[in-house]
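1. need coordinates for the below:
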Amino acid sequence: MNSSAQSLRGGLRVAVLALLWGSTFLWIELALRGLSPLQVTFVRCGLGALVLLVACYTTGHRLPRGAAVWRHIAVAAFFCNALPFALFSLGQQTVDSGLAGALNATTPLWSIALGLALGSERGIHRVRLTGLLLGFAGTIVIFAPWQTTGGAGWGALAILGAAASYAVAFTYMGRTLVRKGTPTISLSAAQLLAATGLTSVAMPVGGLERIHPSLTVVTAAVALSVLCTAITFHLTYRIINDEGATNAAVVGYLLPVVSVLLGAVVLGEDLGMRVVLGMAVVLLGVWMTRRPAPANTGKPARGEADSAEPAVGEPGPAGRAAVAGVLAGAAPAPAATTLPGEAR
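-> Got it, this is the predicted structure:
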């Protein structure tokens, strides 16, 4: 497969992921009309796990084995599923879905900050860093939080905590779970199953309240679980596996664009020039972050790493060779299993 085909496939995967993930905040807000935050989290994890388990077994795969891998899965399930899902549901009790999308778009910055703290993001090039900053600036322009009277306080902090948790999870998953020979469908199913178990432990605290089901609430819960959790989570795993943790986090910058467009098309919300400008800045930033690093033809530029150590979420030489094999359709490890909406 040539590089242009690989780029097209990766771009389509990112677009599908952004569309599904970007609708998450709308479905959460609707589900909260009849469920408590913890109930939304439990249903989201449980039904999502069921969908992925069915997909896993019907495609001839099995759940991972071994205590070591399940310890990694449990840690990833906490930071990537149980904790951020609960924080989003808690935060959106006082934060509207648009602002939640903007705050979630800080995930790539948290990812870079974590990489810098760990000393593994020394090789980030200037174009990509500029793209990350442009993406964040674009989200601020879209939602203009200085014009928002509500949504501040603990709700906004909860959403920021969820975004930071995602960054921790993506880095951890990239280092401990992907490219280890286990199919991504098996890993994603196992992780949501573990998240369901973690959430069930907390149910006595705030998950036994009376529910108020309605067609809207049930539809929102199913869409949130199947589209925005099961399929989206599996696509995220594939991007981490194929392109690295930071590229997976970058998808978060497209979420505000998606939520604004959904508001305009579905709810008839008005698109002003500020919003259009902000979306253009976001798209430019995402394009810049997805550009490959420039070839090192001479002495490293000042401030850039001169070592061979890869940046956070990016494979080293052996990892790049393995990923190249996966992208080329070569065999088995990890096996490429697709769900609806994912390019093979």
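
2. going forward, measure contacts and count neighbours with C-alpha atoms only.
-> Fine.

3. what about Pro108, distance to Leu133?
-> 9 Å (Cα to Cα, to the nearest Å).

4. so these two - more neighbours on which side?
-> Pro108 (29 against 17; other Cα atoms under 10 Å).

5. just give the number of residues close to the nearest residue to that one once chain neighbours are set aside.
-> Nearest non-adjacent residue to Pro108, counting by Cα to Cα, 6 or more residues apart in numbering: Ala249, 4.9 Å away. Ala249 has 28 neighbouring residues, counting by other Cα under 10 Å.

6. residues contacting Ala249?
-> 107-108, 111, 166-167, 170 (Cα atoms under 8 Å, 6 or more residues apart in numbering).

7. which of the helices or strands spans it?
-> Per DSSP states H and E: Ala249 is located in helix 245-250.

8. beyond that helix, next helix or strand please.
-> helix 255-266.

9. which strands and helices sit next to that next one?
-> helix 3-22, helix 97-104, helix 273-289 (3 or more Cα pairs under 8 Å, 6 or more residues apart in numbering; DSSP states H and E).

10. show me what the longest one is packed against.
-> What that stands for is helix 3-22. So helix 3-22, by 3+ Cα pairs under 8 Å, 6+ apart, packs with helix 232-243, helix 255-266.

11. could those helices go into CSV alongside mean neighbour count and distance to Ser4?
-> Formatted as CSV, these follow (neighbours: other Cα atoms under 10 Å; distance: least, Cα to Cα, whole Å):
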stretch, mean neighbour count, distance to Ser4
helix 232-243, 24, 15
helix 255-266, 20, 25
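
12. among the ones you listed, which is nearest Val127?
-> helix 232-243 (17.4 Å; Cα to Cα).

13. from the chain's centre, how far out does the closest one sit?
-> Distance of helix 232-243 from the chain centroid (Cα atoms, centre = their mean, to the nearest Å) equals 8 Å.

14. stretch 44-62 now?
-> The answer for stretch 44-62 is 19 Å, by Cα atoms, centre = their mean.

15. quick one: residues in contact with that stretch.
-> For stretch 44-62, contacts defined as Cα under 8 Å, 6+ apart pick out 63, 81-82, 183, 185-186, 188-190, 192-193, 195-196, 221-222, 224-226, 229-231, 337, 339.

16. mind listing what's buried along it?
-> 44-53, 55-56, 61-62 (16 or more other Cα atoms under 10 Å).

17. could I get these as a markdown table with secondary structure?
-> Shown next, in a markdown table, are the buried residues of stretch 44-62 (DSSP: H, G, I helix; E, B strand; the rest coil):
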| residue | secondary structure |
| --- | --- |
| Arg44 | helix |
| Cys45 | helix |
| Gly46 | helix |
| Leu47 | helix |
| Gly48 | helix |
| Ala49 | helix |
| Leu50 | helix |
| Val51 | helix |
| Leu52 | helix |
| Leu53 | helix |
| Ala55 | helix |
| Cys56 | helix |
| His61 | coil |
| Arg62 | coil |
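
18. between which two of the residues you listed is the distance greatest?
-> Taking Cα to Cα as the measure, the buried residues of stretch 44-62 reach their widest spread between Arg44 and His61, a distance of 22.7 Å.

19. here's the other one to compare against:
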Amino acid sequence: MHNKWVYLFILSLIWGSSFILIKKGLVGLTDYQLGSLRIVLTSLFLFSVGFKSIKQIQKKHWFWIAVSGFVSSFFPPFLFAMAQNHIDSGVASILNSLTPLATVIVGIFMFRILSTKRQIVGVFIGLAGTVLLILAGVEFNNNQNYLYSSLIIIATIGYALNVNIIKKHLTDISALAVTTGNFLFIFLPALVVLFYTGFFETILQSREMQISAIYVGILSLFGTAIAKVLFNKMIQISSPVFASSVTYTMPIVAVLWGVFDGEQFGILQIVAAAIILFGVYLSNRRAEKK
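-> Coordinates of the predicted model:
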């Protein structure tokens, strides 16, 4: 089935661009405002198109829908916004590439989902390519506070949990139902956080906040609402490791954004991109018969 490669390409493009949108959003908004506004806007988008799909969700699904929502869609937007106040958006996208490794580890130890040796090798090759990409771009990132990278690592563990939860417990309902159900649980907590940040009191007075809010709106519609549905669908039609491999290809898009912004893209970055894609290919290989 080649559809998963189409999903991988589209998601790489959308999520690879999301880090620059977060960076633009943080110009006029605080990290808590950005994280909560992103969730609230995404919820409104999803409720408008996905509300009818909720009837697919049965009693046995609701617990896993809730857990999936918090670990993948509530905490990560705050963690990424907090981290990107201190580290570069390109670094954030590269650190996000730890997700496939976390997916394998979480799958083995918590969900008894076995990965083949080939898949695990693919994960480590992809990680090697990611390290090379970091080294190739280190001249742009030598003033970053890497202590905040731990927040992104925590987010990748949340993503890994989500991938395995969907594959283990939620493949019998549509991706739209899963995503809309996720945001049913996290909408109100996010709205409460947004209210207490003073967002509604100051947005009308600040032109800078309004421009940043537009960037967050774009991020919410494409980077969260549409992308989450596509990603959940990709999990259902592929393996957890392949689905999480989108985080390998995202840094390539992030680097390309840098090229458009006047940064240099050399031979070493091209080599790193090729290694990353080879890792994705190996992660996608069919499970060997036991």
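
20. and which of the contacts of Ala249 of structure 1 is nearest to Gln147 of structure 1?
-> Of all the contacts of Ala249 of structure 1, Thr107 has the smallest distance to Gln147 of structure 1: 22.6 Å, by Cα to Cα.

21. tell me the contacts of that closest one?
-> Neighbouring residues of Thr107 of structure 1 by Cα under 8 Å, 6+ apart: 163-164, 166-167, 249-250, 252.

22. repeat that with 7 Å
-> 163-164, 166-167, 249, 252 (Cα atoms under 7 Å, 6 or more residues apart in numbering).

23. those: which two are farthest apart?
-> Taking Cα to Cα as the measure, the contacts of Thr107 of structure 1 reach their widest spread between Ala164 and Gly252, a distance of 11.8 Å.

24. between these two, which one's more packed in?
-> Gly252 (27 against 23).

25. ignoring the adjacent residues along the chain, who's closest to the equivalent of the more buried one over in structure 2?
-> Using TM-score structural alignment, the equivalent of Gly252 of structure 1 in structure 2 is Thr247. Excluding its sequence neighbours, the residue lying closest to Thr247 of structure 2 (Cα to Cα, 6+ apart) is Ser97, at 4.7 Å.

26. my guess is that neighbour meets Thr249, correct?
-> No. With contacts defined as Cα atoms under 7 Å, Ser97 of structure 2 does not count as touching Thr249, sitting 8.4 Å away.

27. can you give me the strands for the stretch 51-200 of structure 2?
-> In the stretch 51-200 of structure 2, no strands are defined using DSSP state E, counting those that start in this stretch.

28. all helices for it, in order.
-> Secondary structure of the stretch 51-200 of structure 2 (DSSP state H, counting those that start in this stretch): helices at 59-69, 75-84, 89-95, 99-110, 117-136, 149-169, 175-196, 199-202.

29. reformat those helices as TSV; add distance to Met234 of structure 2.
-> Rendered in TSV, the data for the helices of the stretch 51-200 of structure 2 read as follows (distance: least, Cα to Cα, whole Å):
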stretch	distance to Met234 of structure 2
helix 59-69	16
helix 75-84	20
helix 89-95	20
helix 99-110	14
helix 117-136	17
helix 149-169	10
helix 175-196	9
helix 199-202	35
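
30. just name the most buried of these.
-> helix 89-95 (a mean of 25; mean count of other Cα atoms under 10 Å).

31. which residues touch that one?
-> Taking Cα under 7 Å, 6+ apart as the rule, helix 89-95 of structure 2 contacts 19-20, 23, 84, 130, 152, 250-251, 254-255.

32. any idea what Val229 of structure 2 aligns with in structure 1?
-> In structure 1, Val229 of structure 2 lands on His234 (TM-score structural alignment).

33. same question, Ser93 of structure 2
-> Matched to structure 1 by TM-score structural alignment, Ser93 of structure 2 sits across from Gly101.

34. picking that back up, closest one to His212 of structure 1 out of the contacts of Ala249 of structure 1, please.
-> Nearest to His212 of structure 1 out of the contacts of Ala249 of structure 1 is Tyr166 (Cα to Cα; 29.9 Å).

35. the closest one -> structure 2?
-> Under the alignment (TM-score structural alignment), Tyr166 of structure 1 maps onto Tyr159.

36. hmm, its match is touching Ser72, no?
-> Yes. Counting by Cα under 7 Å, Tyr159 of structure 2 touches Ser72, with 5.2 Å between them.

37. ok, the spatially closest residue to Thr94 of structure 1 that is not a sequence neighbour to Gly285 of structure 1 distance?
-> By the measure of Cα to Cα, 6+ apart, the closest residue to Thr94 of structure 1 outside its immediate chain neighbours is Gly151, 5.2 Å from it. Distance, Gly151 of structure 1 to Gly285 of structure 1, using Cα to Cα: 26 Å.

38. coming back round to it: so can I have JSON lines of the contacts of Thr107 of structure 1 showing distance to Pro204 of structure 1?
-> Below are the contacts of Thr107 of structure 1 laid out as JSON lines (distance: Cα to Cα, whole Å):
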{"residue": "Ala163", "distance to Pro204 of structure 1": "26"}
{"residue": "Ala164", "distance to Pro204 of structure 1": "26"}
{"residue": "Tyr166", "distance to Pro204 of structure 1": "25"}
{"residue": "Ala167", "distance to Pro204 of structure 1": "28"}
{"residue": "Ala249", "distance to Pro204 of structure 1": "32"}
{"residue": "Gly252", "distance to Pro204 of structure 1": "32"}
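
39. which of those residues sits closest to Ala117 of structure 1?
-> The nearest one, if we look at those relative to Ala117 of structure 1 and count by Cα to Cα, is Ala167, at 12.6 Å.

40. that closest one is in contact with Trp110, isn't it?
-> Yes. Ala167 of structure 1 is in contact with Trp110 according to Cα under 7 Å; the separation is 5.8 Å.

41. okay but Gly174 of structure 1 is in contact with Ile240, surely?
-> Yes. In this structure Gly174 of structure 1 lies within contact range of Ile240 using Cα under 7 Å: 6.1 Å.

42. re earlier: of all the contacts of Thr107 of structure 1, which comes closest to Ala67 of structure 1?
-> Taking Cα to Cα as the measure, Ala67 of structure 1 lies nearest Tyr166 of the contacts of Thr107 of structure 1, at 23.7 Å.

43. so what corresponds to Thr42 of structure 2 in structure 1?
-> That one, Thr42 of structure 2, aligns with Gly48 by TM-score structural alignment.

44. would you quantify the distance from the residue nearest to Pro108 of structure 1 to Val43 of structure 1?
-> 24 Å.
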